[in-house]
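Colleague: Any chance you can model this:
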Amino acid sequence: MSLKLRSAPPWAVLVACCTAQFMVILDVTIVNVALPQMRDALGLSTNGLQWVVNAYTLTFAGFLMLGGRAADLWGRRRIFLIGLVLFTVCSLIGGLAQNGAWLITARAAQGIGGAILAPATLSLLTSRFTDPHERRRALGAWSITSASGAAVGVLVGGILTDLLDWRWVLFVNVPIGAAVVALALLAMAESRPDGAKPRLDVLGALTVTSGLAVLVYGIVGTTSHPWGSAQTLITLAVGAALLTVFAITETRIAANPLVPFSVFKRRSLTVVNAVTLSIGAANFGTYYFLSLYLQQVQKYSPLQAGLDFLPVGLSAFTGALIGTRLVVRLGVRNQLILGTAVAASGLIWIAATVAPGQSYLGNLLIPLILFGGGIGLSFTPMAMGATQGVPPDQAGLASGLINATRQVGGAIGLAAMATAASSVTSRHTASAGIPRALTDGYALAFLIAGLGLVAGMLLAFALPSASGQKHGTERAQAAPDTRKAVSARARR
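Modeller: Just a heads-up that it's a prediction; the model follows:
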């Protein structure tokens, strides 16, 4: 299927896509340090405060596949703009919230906007940059913004909350979003299929969206309902049943499936998505529990806690920047192994040494740099592996998969870590005191995140070797020339 692609300045597409992706990733963590202020201003309960974060994660994960496929079918620029406008408007509405229900609803709608927007950013880049060298550089820039966005979110959240007001962690998206909308309207080209537009697989869209949403709802709910409770088990069973119906629909019923399961025959895409589960879990868990440790145990202000995340963001940025060039030498597999191993070592170091009252410079700085640098190294090969060899008409699908996997991994990981940490804290409070008990719980959470990255590192060994990837690329590039030669001989 060919694509209509009018000329557009490459820098404009790159800037628009990277800025939009940065906003989406930023909002996963920017509210973390503002949560105590939100609780006081809006009278939120502990459970309600949790849903300020979870409402965004829930809808983001649930609608990512639909957003990715819609970009392929209806035009990437169009879907990009729809998602960006929805995300920006809901940020404004959330900043104006007068009660907890208002804020949580706005965050949920904001997550839908992010789910529509995020896959379009990556699919626009892969369709616009077709030269392997240019695509690697573009994906490197996208990876840098993705890798550093979460850490920068905590820093920006702390600065805005301390110097202005908690509402500005949401208002900050409005001028940025408006600027990106203007840039996309003026300079970004449309990319869409030729001929008649295929009908969207409605049943597949409904079952995968509702299945993921219900599944993530059940997982994040384990912080207030145990894993073995009737509510958790029933919710997870319903989510699994909906996803089973989705699988049957895609393989047996749908004429134009939302997710052609043949895409999973690509070993690189399948393995990279499995590795991404561990990266998403580690990212979500680390930012969440480190923010709590710094503010609840160390008693840091939001600004000071935010500044302490700066080395993580800088090391992630540096790692992604180096990784863009290093992946040419190491290959996707070796760099994913290296990145996850370095990040895991940082988290396991923190888990083994974290304690109340310890020095940030002496005990946390180096392992946090290792964690951030390792995650940064992982993002470029992760994006390359997920989209390598994928046809242009499935670019949105591939980018939706990788984004959905990261979000679902984050939700699963955070829920597991929160349950484990809460259990340890409850057992240790009477004997060790609150600061020590909280720290023991957080240490277990960091350990789980680190071991998850070790599992991701081991999974990465299943990827094709660098030489295998090179030969595969050469065969793919040679195929069109071979077809042309055969056609020419036939005409003669």
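
Colleague: Could you use CA atoms for every contact and neighbour count after this?
Modeller: Noted.

Colleague: Tell me where the stretch 151-300 of the chain has strands.
Modeller: 191-193 (DSSP state E, counting those that start in this stretch).

Colleague: What ranges does it have for its helices?
Modeller: 168-171, 173-187, 202-220, 230-248, 267-292 (DSSP state H, counting those that start in this stretch).

Colleague: Tabulate those helices (TSV), appending distance to residue 395 and mean neighbour count.
Modeller: Shown next, in TSV, are the helices of the stretch 151-300 of the chain (distance: least, C-alpha to C-alpha, whole Å; neighbours: other C-alpha atoms under 10 Å):
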stretch	distance to residue 395	mean neighbour count
helix 168-171	30	23
helix 173-187	19	17
helix 202-220	17	23
helix 230-248	20	18
helix 267-292	12	24
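
Colleague: among those, which is nearest residue 12?
Modeller: The closest of these to residue 12 is helix 173-187. By C-alpha to C-alpha, the value is 6.3 Å.

Colleague: For the closest one, give me every contacting residue.
Modeller: Helix 173-187 is contacted from outside by 8-9, 12-13, 16, 19-20, 23, 77, 81, 84-85, 88-89, 91-92, using C-alpha atoms under 8 Å, 6 or more residues apart in numbering.

Colleague: Among those, name the buried ones.
Modeller: 12-13, 16, 19-20, 23, 77, 81, 84-85, 88-89, 91-92 (16 or more other C-alpha atoms under 10 Å).

Colleague: Format the helices of the stretch 151-300 of the chain as a markdown table; extra columns: distance to residue 372.
Modeller: What follows is the helices of the stretch 151-300 of the chain, written out as a markdown table (distance: least, C-alpha to C-alpha, whole Å):
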| stretch | distance to residue 372 |
| --- | --- |
| helix 168-171 | 23 |
| helix 173-187 | 24 |
| helix 202-220 | 25 |
| helix 230-248 | 32 |
| helix 267-292 | 9 |
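
Colleague: one more to line up against the first:
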Amino acid sequence: MSKQTSKWILLIILSSSIFLSVIDIFIVNVAIPSIKKGIQGTDGDIQLVIALYLLGYASFLITGGRAGDHYGKKKVFIIAMLTFTLASLCCGMAQTAFQLNTARFLQGISAAFMVPQGITYIQVLFPSSKERIKALGIYGSIAGAASVIGQFLGGILPDTHFSVAGWRLIFLINLPLGLLFAFLAARFLKDNPPAAAEKTGRFDYAGVLLLTLGLVGLIYPLIRGAELGWPLWSVIAMGLSIVLLFIFLYDQKKKLLKGKEPLINLNLFNYKDFNIGLCAVLFYFMAQDSYFLINAVLFQTGFGISSSETGIFFVFQGAGYVTAAVISIKLIPVYGKKVLQTGVLIMIVSLIFHIIFFKSGAVNRVVLLPVLFIYGTGCGSVLPSLLTMALKSIPTKFAGAASGTFSTFQQTAIAFGIGIIGGIFFYKLGKAENTQAYLAAYQMATLANIGMLLLVSFFLWLLPDQDKGVKIS
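Modeller: Okay, here's the model as predicted:
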């Protein structure tokens, strides 16, 4: 194998981290009704299956990146890959909702340590700008493919009957992949021992603890409290979590003033464009993943459509996403934020058509598939360039910190969407089991998502089209 060829083979090994971490978000979205039945869980339980993975990911993502600098990227990559694989096994063997959600949280944490190493390795393997852009394009394409494959497998596998229940296979398929790529990483990745300068910084353990407790303490009672009729403990827990998050911000500011390295560099929030971009990210991702949750439940439980057919439906949405993503990246340099604004408008119009076409309770496949494809084109016009728009005014010295903060915010926003939009859906549904009740719940939740996308449009309108480096004085 030539040196030139080996680099690209290593890229595939490194991309396995983003492939597994992304596929485990989308594969679960479609399989949620089957998982609920399999573990005899509640509506809150299945929301937590998604949310706890994301919270584990969000809370430890920045720390995961620093762990590679401190202990060595190869070592952290392999250990995190094996831990992710073990957590997947625990998910596949879970007998209760508590066991499953505990394993999902561990999956999210291990993904947070696994993914940053791959990204950092790419910077080392491809020092020239031209090759690095190509490598990152391949890396991003693999992540996009994982989202489509995840939706397909999330539909097909629960309808597959082997010696174990089909829904368990969505987690157990990670075992051969995780073990294979851990072996390949051990065999082919060049050991990258940390330089002495990289090991001088200390981990912000207090910051990680405060952020994790604050986020979990907010999302868990938000989901469980809505399900139980808002008992006193849920209200108190949410109040305490907000206090913890304020303490976290104070702690980060204090460390920054003392010259220490905080988990999140609050100087980033001095840049107005970054703040506006994060607001757009918040409302966009709250709508994006909750869309999959409520549609999967409506299709399978409300309409009685099979898991397999639901997976195929979502592949059409994914195909629209990939198509628009390829085109939109070329249009952004010419039209700027107008591409994103058009994408959001397409998503809103498509959601209105969702409500109209589902109003009767009859599913016309001929109409549904184009509507799903069109919705996907809206997503594909927005998502690939949202990071670029949010970070365009950030100085180079803050680029790494800003990217980590963006990713943390993104995962947290998805968890909030599952809690809030999913909560609206299940609250409206109540104990009813008929199609009309599902439609009423779907319409209310979808209207809420339209509201989220209108807010995205507002913040994109506020965002300058040109890079002016606006800084808050």
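
Colleague: care to give me the TM-score?
Modeller: Overlay of the two chains. TM-score (TM-score structural alignment, normalised by the length of structure 2): 0.84; 458 aligned residues with a C-alpha RMSD of 3.3 Å.

Colleague: pretty sure residue 109 of structure 1 is in a strand, no?
Modeller: No: assigned with DSSP: H, G, I helix; E, B strand; the rest coil, residue 109 of structure 1 falls outside any strand and is helix.

Colleague: Map it across to structure 2 for me.
Modeller: Under the alignment defined by TM-score structural alignment, residue 109 of structure 1 corresponds to residue 106 in structure 2.

Colleague: Residue 251 of structure 1 now?
Modeller: Checking with TM-score structural alignment, residue 251 of structure 1 has residue 253 as its match.

Colleague: before we move on, what about residue 370 of structure 1?
Modeller: Match for residue 370 of structure 1 (TM-score structural alignment): residue 374.

Colleague: OK, contacts around that match?
Modeller: 317, 320, 346, 347, 350 are the contacts of residue 374 of structure 2 under C-alpha under 8 Å, 6+ apart.

Colleague: neighbours of residue 475 of structure 1, just the number please.
Modeller: By other C-alpha atoms under 10 Å, the residues close to residue 475 of structure 1 number 12.

Colleague: That one and residue 365 of structure 1, how far apart?
Modeller: 46 Å (C-alpha to C-alpha, to the nearest Å).

Colleague: what's the answer for residue 424 of structure 1, then?
Modeller: For residue 424 of structure 1 relative to residue 365 of structure 1 (C-alpha to C-alpha), the value is 25 Å.

Colleague: My understanding was that residue 457 of structure 1 contacts residue 334; is that so?
Modeller: No: using C-alpha atoms under 8 Å, residue 457 of structure 1 is not in contact with residue 334; the gap is 9.6 Å.

Colleague: quick one, which of the two is more surrounded?
Modeller: residue 457 (26 against 20).

Colleague: can you tell me the helix or strand for the residue nearest to the more buried one when sequence neighbours are not counted?
Modeller: Closest residue to residue 457 of structure 1 apart from its sequence neighbours, by C-alpha to C-alpha, 6 or more residues apart in numbering: residue 337 at 4.9 Å. For residue 337 of structure 1, the element it lies in under DSSP states H and E is helix 310-353.

Colleague: Now the equivalent of residue 207 of structure 1 over in structure 2. Nearest residue, chain neighbours left out?
Modeller: When structure 2 is aligned by TM-score structural alignment, residue 207 of structure 1 is paired with residue 210. Excluding the flanking residues, the one nearest residue 210 of structure 2 by C-alpha to C-alpha, 6+ apart is residue 248, at 5.6 Å.

Colleague: What ranges does the stretch 1-150 of structure 2 have for its helices?
Modeller: 3-39, 43-71, 73-93, 97-125, 129-156.

Colleague: how much does the third one deviate in direction from helix 97-125?
Modeller: Just to be clear, that refers to helix 73-93 of structure 2. Helix 73-93 of structure 2 runs at 160 degrees relative to helix 97-125, counting by axes from the mean of the first three to the mean of the last three C-alpha atoms, to 10 degrees.

Colleague: tell me the angle helix 73-93 of structure 2 makes with helix 43-71.
Modeller: Helix 73-93 of structure 2 and helix 43-71 are oriented at 160 degrees to each other (the same axes, to 10 degrees).

Colleague: just the first one next, same as before
Modeller: Compare the direction of helix 3-39 of structure 2 with that of helix 43-71 by the same axes, to 10 degrees and you get 150 degrees.

Colleague: related to what we said a few turns ago, wait, which of the helices of the stretch 151-300 of structure 1 is closest to residue 468 of structure 1?
Modeller: helix 267-292 (11.0 Å).

Colleague: residues making contact with the helix or strand following the closest one?
Modeller: Once the chain leaves helix 267-292 of structure 1, the next helix or strand it forms, by DSSP H and E, is helix 302-308. By C-alpha under 8 Å, 6+ apart, the surrounding residues in contact with helix 302-308 of structure 1 are 33-34, 154-159, 161-162, 291, 294-295.

Colleague: So which of these is the closest to residue 260 of structure 1?
Modeller: residue 154 (37.2 Å).

Colleague: Nearest residue to the middle of structure 2?
Modeller: With distances taken as C-alpha atoms, centre = their mean, residue 411 lies nearest the centre of structure 2, 4.8 Å away.

Colleague: Skip the chain neighbours and tell me the closest residue to the aligned partner of that one in structure 1.
Modeller: Under the alignment (TM-score structural alignment), residue 411 of structure 2 pairs with residue 407 in structure 1. Of all residues not flanking residue 407 of structure 1 in the chain, residue 61 sits nearest, at 5.4 Å (C-alpha to C-alpha, 6+ apart).
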